[in-house]
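1. this one's sequence-less:
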């Protein structure tokens, strides 16, 4: 089965060397796009809006938004809001944010109102690199006139807070595999569970090093690390911490598989968050992982779960059947 129709004239050279499903549109003509978008907004031509917005990469969409304002004296976001509604409106507006702004928005929404969406907080913070996290933190502070670190402290507690704060300051340092394995082994064999060594090591080493550490640790303890963490931090009072540490371990070991499992919920907010965040980065390997985990392609799963124009937009970001 073919994926949602892409605009033509995309060469193989353009596609080469990226793991994203959405790539720069090679025949990008802002003036034509602006005219088409303005007409589509007036006529509420959703098909044209989806076609353009999902066939341009983020840099091109940022250029469109800037040029739309200078050409029409109107904000593109305002015109899209008047033309669209519901889930599709939300998705199209998300595509107009920069990657840092989008992740910052997800963090803010995860802490907004009653309750905290710990899983979304962890998804963003565990899957992002140190440079990305710096950009996200800066975007958050600018967008909401609030300090991300203080908001995390105010919305969470205990060792879970310590983990989140360590994640936003994540480092790509190096260490000695044997020493790190011994450190974690000693903690697992200790009388009382202590999150400090886990938080310290898992947030200050580069992913390649940590994968070696976790593989060696599993050999030493004779079980998967996530199972060891479940037993070690499975007490009722430390549920968030257990979730945080196991999520971080899963993201270190195989981020694509972690994201594929997140997508299996097929919750609209989760799916939209992952697709927008990763469609220009690594969605192709997430699709492969989803197929491996479920036996069904992500494209087919989206077709089964969602309907109408929102479905078409999600399929456009997913791009093709596997």
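-> Thanks, I have it. No experiment lies behind these values; they were computed from the predicted model shown. Residues are numbered from 1 along each chain as shown.
2. make it CA atoms for all contacts and neighbour counts henceforth
-> Noted.
3. what residues are up against the residue of the chain most remote from its centre?
-> Relative to the centre of the chain, the most outlying C-alpha is that of residue 191, 36.9 Å out, by C-alpha atoms, centre = their mean. Contact criterion C-alpha atoms under 8 Å, 6 or more residues apart in numbering gives no residues in contact with residue 191.
4. let me see the ranges of the helices in the stretch 101-250 of the chain.
-> Remark: helices assigned in the stretch 101-250 of the chain by DSSP state H, counting those that start in this stretch are 118-127, 130-144, 148-155, 158-168, 177-189, 196-202, 207-221, 225-232, 239-253.
5. now distance to residue 95 and mean neighbour count too, for the ones you listed, in TSV please.
-> Putting the helices of the stretch 101-250 of the chain into TSV (distance: least, C-alpha to C-alpha, whole Å; neighbours: other C-alpha atoms under 10 Å) gives the following:
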stretch	distance to residue 95	mean neighbour count
helix 118-127	17	21
helix 130-144	16	18
helix 148-155	22	15
helix 158-168	24	20
helix 177-189	41	16
helix 196-202	31	18
helix 207-221	28	17
helix 225-232	34	16
helix 239-253	24	21
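6. take the one below as the second:
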């Protein structure tokens, strides 16, 4: 099973909870199609069981558009009990993306799931009034239609929550919400271009019907048949079907017409637009492998591409990429697991080479399910009673004593000595899991009275510095790292089209919602508008379609 986006075909409603079949249908997000029901496997994109984090309008009493600080946005109330529960243990605000908004979203998700299962959801009291005044008591009709939540149901809710956390962890090595803009098309919406085509040409209404790769291929064939090409058809289908569905389109097209869809696209399209479309038809692991090969085998070495890929992927994703790298890089030789390591060693040098080789092992320490289960705790109200709602006690995910030791090692290896002990930086940055690194960074601030990135900037240089920074930024806020890379690719004279294609194609199904929020924070413009102003023609159209309007 792939560890990259596997959204298509994994959408099952939650079952097995006391015999209830539960689907978790959330409001439509502001950019892209609505999310599917929760359930299914651990797809990299998160579509196997997740809920969208941006674009809700006052769902649960707050707007989570991520355009201002979380505290300002939470106009709603606390999730349960007669008194506000204590704030959940959270990593430092600078080390995680909008933790309080995420916590509120998760509480609403759990309440909604209780209601879907037919149980009386824990109450959510009204928030305190502004200016410190006492909260106004508002009459609220008590919901007595649901059954009382007992310990067995609480255990099932905890299991559901842990399952969801492990799904997220498989995507990004963190528990933060990660949402893509491009979602699988499960059923044809009435406005889809293929629906219009079938109505006019086949006298058949596909609206509301299950997605059909044969119908899509018919319309793609129309787009490329005869003189000229209807690029708008290709753009629409590519941007509204997920990567797994595009793989099915390649299989169906050659079955239907005896022609290779990719060869047809190559012959019909040109320039950056063709490159962007082709990137979307490559499976994610192979796409990463191709990008790494190009970074190494091209003229010179594209160190930034190597950093971007190897420092931001999970262990499983890196290992899957290594598994196909030999076939991609050296198709005339028998593939081995060492080909990527050998190519990195042959094309880079020094501390940077060692950092890349370490990352390419895909062997960073990871949290196991037992540790996550131990860290998930039931929230209690002011009376000490359990509420039936669960949250992560982040203090249980990291070992404080070991973090203090590693932070001291980093301080003594850098700012507290003449020269830098790069080996210590490499070992700690390459081996520790993300939550242990967050605790190390927190302890480092206490020792050095400076952020870990200050040590990186002051004690290292060149591509080694960039690699360490990428790890630190990915641990603290990965969407911001990608937002910074996108901005750099478009800011100033000229445009780095390869970087634009690589990031947008690879993140559109993973965390593009969060990347867009960070981009807006950085530039005060949406990514959509920035692309519109920096690119042109069909290339602009496909990129804008993949990132979506805010």
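-> Cool, the structure landed. From a predicted model like this one, the values you see are computed outputs, not experimental measurements.
7. before we move on, the earlier item: the residue farthest from the centre of the first structure -> the second structure?
-> By TM-score structural alignment, residue 191 of the first structure lines up with residue 418 in the second structure.
8. and its match, how far is that from residue 392 of the second structure?
-> Remark: distance between residue 418 of the second structure and residue 392 of the second structure (C-alpha to C-alpha, to the nearest Å) = 41 Å.
9. please apply the same query to residue 419 of the second structure.
-> Per C-alpha to C-alpha, residue 419 of the second structure is found 40 Å from residue 392 of the second structure.
10. just residue 339 of the second structure next, same as before
-> Distance of residue 339 of the second structure to residue 392 of the second structure, given as C-alpha to C-alpha: 40 Å.
11. which residue of the two possesses the greater neighbour count?
-> Neighbours of residue 339 of the second structure and residue 392, each counted by other C-alpha atoms under 10 Å, are more numerous for residue 392; the result is 23 against 18.
12. residue 265 of the second structure maps to what in the first structure?
-> Using TM-score structural alignment, residue 265 of the second structure pairs with residue 80 in the first structure.
13. element containing the closest residue in space to its match that isn't next to it in sequence, please.
-> Excluding the flanking residues, the one nearest residue 80 of the first structure by C-alpha to C-alpha, 6 or more residues apart in numbering is residue 41, at 6.4 Å. Residue 41 of the first structure belongs to helix 30-43 when assigned by DSSP states H and E.
14. what residues does that helix touch?
-> Helix 30-43 of the first structure is contacted from outside by 46, 48, 49, 52, 63, 64, 67, 68, 79, 80, 82, 83, using C-alpha under 8 Å, 6+ apart.
15. same deal with stretch 466-479 of the second structure?
-> 94-97, 304, 307-308, 311-312, 352, 355, 429, 434-435, 437-438, 452-453, 456, 480-481, 511-512, 514-515, 518.
16. residue 194 of the first structure versus the aligned partner of residue 435 of the second structure in the first structure, what's the distance?
-> Applying TM-score structural alignment, one finds that residue 435 of the second structure aligns to residue 208 in the first structure. Remark: distance between residue 208 of the first structure and residue 194 of the first structure (C-alpha to C-alpha) = 24 Å.
17. who's in contact with the counterpart of residue 162 of the first structure in the second structure?
-> Aligning on TM-score structural alignment places residue 162 of the first structure opposite residue 354 in the second structure. Contact partners of residue 354 of the second structure, counting by C-alpha under 8 Å, 6+ apart, are residue 426.
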